[in-house]
Structure formats: structure tokens, C-alpha cells
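A.B. asks: give me a model of this one.
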Amino acid sequence: MDTTNRRSLAMLKAVAAGRAQLTCSREPDLFVDGVPCCDQFTAHTLSHHGLIRPGRPGLIGQRVPAVLTDAGRELVAEQPVAA
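C.D. replies: Modelled structure (predicted):
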């Protein structure tokens, strides 16, 4: 999967801005501003590719803050700024 499409980058930027939560799970669901993300497949892919992770441990199914990994921060940083 291309992890640099607009949707995945928007999801990564929401995580970077502190607006996202993940459920503690093998297939973590992403919530942005408290609302379930409409593309959980991409959320799972971002997690499995090591771009996002839970910010702290939690119980299975519990929502915890989502954070970027080093690889996620690098990917966001290398994207050109839109005019």
C-alpha cells in the first residue's frame, strides 16, 4: 500500500497534532477528534508499517493516545508543504 497518499498523510498529520487515539488491539482502530476514522484499513496499515503506535499501554479495546513513530515523523517531515 502507498503510505504517502493524501488520506494516509492526513491521518498521520492528525496523529502528529495530538488529535488521534488508537484502540489497543492487533488491528488498532483510529479515532480522530473522537470520531472513528472512515478508513480503518489505512489505519491498520499505518500501524503495521510502523508509522503510528499507541502512546501508552492499555487494556485490549481501550483507546489511548496515538503517536507517530520515528519513521512516521520522517515521512510527514519529507512531504512538501502545500501552497
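
A.B. asks: from now on I want contacts and neighbour counts done on CA atoms only, so please keep to that.
C.D. replies: Fine.

A.B. asks: off-centre distance for the longest strand anywhere in the chain?
C.D. replies: The longest strand of the chain (DSSP state E) is strand 63-68. Relative to the mean C-alpha coordinate of its chain, strand 63-68 is positioned 8 Å out (Cα atoms, centre = their mean, to the nearest Å).

A.B. asks: and for comparison, fold this next one:
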Amino acid sequence: MAGHTHRQLAVLRAAAAGHVEMTCSREPHLYVDGLACCDPTLGHQLAGLLAPEPAAPRGPGLRVPAVLTAAGQAALAPSAAA
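C.D. replies: Predicted coordinates:
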């Protein structure tokens, strides 16, 4: 948990619950429950912790489900809080 803000952790938890979408772009934009995330840099900050759903069709600007990477899962693991 150290090194991550409350906002970053909240988005990771929302992604784990299936509530986050991201655009397929170099600077991904995040959407939570269909609404644009209020922090436009958050997608960049969470690079490596979130990734587009592997089975989702991809294309410039498409919104696809966001899933946690192994690093994202580790960031939310109870042991990360220690």
C-alpha cells in the first residue's frame, strides 16, 4: 500500500470489482461506472497496475474493461499494507 494514494487504491479496487474501463491509447483515460475519472493523469499513474482486458477488441480510443495486472493485485494484497 505504501507509495499509492487513496485515489489510486480506490480505482484499483473498483477495477478488481469490474467497474473500470480504459481507452486503448498511449495515455489511457479511465472511466468508473461509465463516468470519466476526474483525474486525467491517473491512467498514466496506474500504468503497469491496470491493463485492458486481453479478450476485448482493441482500437484507438475504444473503451474496454480494465483488469488488474499481477502488480496491481499485489498492490491491493493485505501484505502490501505492512
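
A.B. asks: if we can go back for a sec, report the mean deviation for the longest strand of the first structure after fitting onto the second structure.
C.D. replies: Mean deviation of strand 63-68 of the first structure relative to the second structure after superposition (mean Cα distance after the TM-score superposition for the first structure): 0.4 Å.

A.B. asks: which elements pack onto that strand?
C.D. replies: Packing partners of strand 63-68 of the first structure (3 or more Cα pairs under 8 Å, 6 or more residues apart in numbering; DSSP states H and E): helix 6-16, strand 20-23, strand 52-54.

A.B. asks: one more pass at 6 Å, please.
C.D. replies: Contact analysis of strand 63-68 of the first structure by 3 or more Cα pairs under 6 Å, 6 or more residues apart in numbering; DSSP states H and E lists strand 20-23, strand 52-54 as its packing neighbours.

A.B. asks: list the buried residues in the first one.
C.D. replies: This means strand 20-23 of the first structure. 20, 21, 22, 23 (16 or more other Cα atoms under 10 Å).

A.B. asks: and which of the residues you listed is nearest to residue 48 of the first structure?
C.D. replies: Distances from residue 48 of the first structure to the buried residues of strand 20-23 of the first structure, taken as Cα to Cα, are shortest for residue 22 (12.8 Å).
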